[in-house]
Every structure is written in C-alpha cells, then in structure tokens.
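Visitor: got a sequence here, can you build the structure:
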Amino acid sequence: MNNIETFRREMPAMLLHEGVWEGVYTHIDRDAAVIDKHKVRIRCEFPTSGEFAYIQHNHFIWEDGREYKACLPGVYQNGRLWWDLEAFKGSAWETKDNLILLNLDRKDDPGSNFFEIIAMGSDGKHRSRTWHWFKDGELFKRTLCDEWKVE
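Guide: This next block holds a predicted model:
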C-alpha cells in the first residue's frame, strides 16, 4: 500500500474537505478587537497518485483590492499530513471525532507558530476553523474562519 492509499485509509475525515470552499477570515487580537478581515476561496484536492497526498489552493481577497494566492502541497508520513514550505512547516492529524488539528511553525516570522482546529458541520457543507497564534510562546491573536462548500 502506498502513502496515498495509507493516507486515505488513516485520515478519512480529511477527505470530506475535498472541493471548493468560500468564506470569511477574521483576525482578532487578544482583546477580541478585529485587526483584519478578508474573503477567501479555498480549493482542497486529494491526488490519487504522485508525491502529494493533499494540495490546498488559497485565494485571499481584501475589500481594498489586495489579493494573495498560495499553493500548499502536503505529503503523508507517519500518520500525519506534513508541510515544509517557504512560509511554514508542520503537520496535521485527525481525531476520532473527525476534527482536524494542525501545528504549524512560521518560517517567515521566527518564533511565531499557530495551532489550528477544523470542525466540519454535520451537513458536510459548512466548516469552522480557528487559528491560535503565538509569538515566542505568548498568544497574540486568533483567526476565525467561517467557510461553506460551493463546489
């Protein structure tokens, strides 16, 4: 059995995220004041062959016209999905309750990391993601992600 087959067997909840999602990301500081808010379009794909078990395509859009795009391919090893990209490195795993958990270290901001929790609604068409950001061990912001499946 190859890594992709193992991934599909060992992380079935992750596969429920396949498709295109749109939503809003709200960044708040420790006092819950909004420090940034933007729209997002995310495409999650799960190749059936090749090096990557998962590829996420991000497109962030701000009201002032700014945009940012990123492609985030991940490999499956030792029970986790792993990334080692220019901006960050870390891994994701799933719980028995179908939550996806991530622990990511920011390479583009030394000393900064975040933990992410992804929860899928029972309809499979809505999900919530929360990011808890730390700098040198101290919480400095959270990101609240509300997304809905469009394709």
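Visitor: CA only for contacts and neighbour counts going forward, please
Guide: Will do.
Visitor: could you list the buried residues of stretch 124-137?
Guide: For stretch 124-137, burial by neighbour count (16 or more other C-alpha atoms under 10 Å) applies to 126-127, 129-134.
Visitor: my bad, should have said stretch 65-72
Guide: For stretch 65-72, a neighbour-count test (16+ other C-alpha under 10 Å) marks Leu72 as buried.
Visitor: can you list the buried residues of stretch 124-137 in JSON lines and add distance to Glu67?
Guide: Shown next, in JSON lines, are the buried residues of stretch 124-137 (distance: C-alpha to C-alpha, whole Å):
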{"residue": "His126", "distance to Glu67": "24"}
{"residue": "Arg127", "distance to Glu67": "23"}
{"residue": "Arg129", "distance to Glu67": "20"}
{"residue": "Thr130", "distance to Glu67": "21"}
{"residue": "Trp131", "distance to Glu67": "20"}
{"residue": "His132", "distance to Glu67": "23"}
{"residue": "Trp133", "distance to Glu67": "22"}
{"residue": "Phe134", "distance to Glu67": "25"}
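Visitor: from those residues, pick the one nearest Ile118.
Guide: Closest approach between the buried residues of stretch 124-137 and Ile118, by C-alpha to C-alpha: Arg129, at 4.4 Å.
Visitor: let's see this one next, to set against the first:
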Amino acid sequence: MGIREDMPLLARHEGVWDGVYTYYNAAGEKIDEHKSRLFCRFPEGGEFPYHQTNHYLWDDGRTEVRDFPAAYRDKRVWWDNELIKGWAAEVGLDEYNRTVMLYWQRQGDPSLYLYEMIQLADDGLTRCRTWHWIRNGLLETRTAIQEKLVSRDWAAVEKEMEAQTV
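Guide: Next up is the predicted model:
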C-alpha cells in the first residue's frame, strides 16, 4: 500500500489552503499574526511522496516561503531537513477520522520541540491547527491556525502563481 491508501485522512488535505497563523506567548498574549497559503501535495513519482510548501505574508509586507518535502514509511510522513526533523501520523483513536498529529524538533535546538494537532472539518473544506511549542518541558508559545480550502488542484494554482510573478 502507498501513502494515500495508508493515510486516507491526510490525503484529504491535498490541495491549497489559505489561512491565518496567530501566535500567543505562554501568558496568552498575542505576539504575531500572518496570512498563509499552503500547498499540500502528493506528487506522482519522485523522491518525496508528500511535499508541502508554505507561503507566509505579514501585514507589513514581509514574506517567507518554507519548503517541506517528506518521506513516507510506517504509516507516517517523515521530515528531516535544515529546519525540522519530525513526523505526522493519523490518530487512529479518533473514531471521527478528523485528527492528524505532528511532532517536530527544530534542527540545532534540542531544547525546543513542537506538537501539532490538525482537525479537518467533516466536509473537508476547512481545518484548524494548534501548535504547542515546548522548551525544556515548559510551554513557550501556542500557534492557532484557521484555514480554508482554496483548490484541490494545487498544480493549477502553482502555475497561476508562477505566471503572476513573471
């Protein structure tokens, strides 16, 4: 079996997602917020069966793009790149089949790790994500993310974005 068959919930995330990331410190005070566009892909062939690209945009005009190609084995997606090392897995105990969990650690900073929970709406059109950043066993930051599906056809949206930048 392949990634789509072994991880059907994650496969439902394929497409382009627009959202907002809001960051809170341990005291619950908002410390940052930015818009996002994520491309979640399951490319046919190639080295990586899962590939996510995150585009971030702040109100002050700053932008950032992060690329996360991932391996697949043991019913998990695995990242190991210059930024993070970790995994994603569906939560089998969720009888509603809505929950994906992620764990990752920042490369070069073993005192900081993160757990993420993703909840996909039953209609597959929206999702919310929560990150807990933990340093030395203490909560440092929470990130709340609200997203809506823009298109399942990530390749067409990528082509459209490329045409706009030329």
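Visitor: re earlier: filter the buried residues of stretch 124-137 of structure 1 down to the ones in strands?
Guide: In this view, the buried residues of stretch 124-137 of structure 1 that belong to strands under DSSP state E are 126-127, 129-134.
Visitor: between these, which is closest to Ile35 of structure 1?
Guide: Nearest to Ile35 of structure 1 out of those is Trp133 (C-alpha to C-alpha; 13.3 Å).
Visitor: please enumerate the helices of structure 2.
Guide: 3-6, 8-11, 154-165 (DSSP state H).
Visitor: please identify the most buried of the ones you listed.
Guide: Of the helices of structure 2, the one with the most neighbours on average (mean count of other C-alpha atoms under 10 Å) is helix 8-11, at a mean of 18.
Visitor: nearest to Asp80 of structure 2, of the helices of structure 2?
Guide: For Asp80 of structure 2, the closest of these is helix 3-6, at 17.6 Å, according to C-alpha to C-alpha.
Visitor: what range in structure 1 matches that closest one?
Guide: Here helix 3-6 of structure 2 aligns to structure 1 at residues 7-10, judged by TM-score structural alignment.
Visitor: how far apart are the matching stretch and its match in structure 2?
Guide: Here stretch 7-10 of structure 1, set against structure 2 after superposition, deviates by a mean of 1.3 Å using mean C-alpha distance after the TM-score superposition for structure 1.
Visitor: and that stretch, how far from the chain's centre?
Guide: With C-alpha atoms, centre = their mean, to the nearest Å as the basis, stretch 7-10 of structure 1 stands 18 Å off its chain's centre.
Visitor: same question for stretch 10-30 of structure 1.
Guide: 6 Å.
Visitor: and that stretch, how far apart are its ends?
Guide: Distance between the two ends of stretch 10-30 of structure 1: 36 Å, counting by C-alpha to C-alpha, to the nearest Å.
Visitor: just stretch 120-127 of structure 2 next, same as before
Guide: 4 Å.
Visitor: which residues touch the nearest residue to His34 of structure 2 once chain neighbours are set aside?
Guide: Spatial nearest neighbour of His34 of structure 2, chain neighbours left out: Trp58 (4.7 Å); criterion: C-alpha to C-alpha, 6 or more residues apart in numbering. Listed by C-alpha atoms under 8 Å, 6 or more residues apart in numbering, the contact partners of Trp58 of structure 2 are 33-35.
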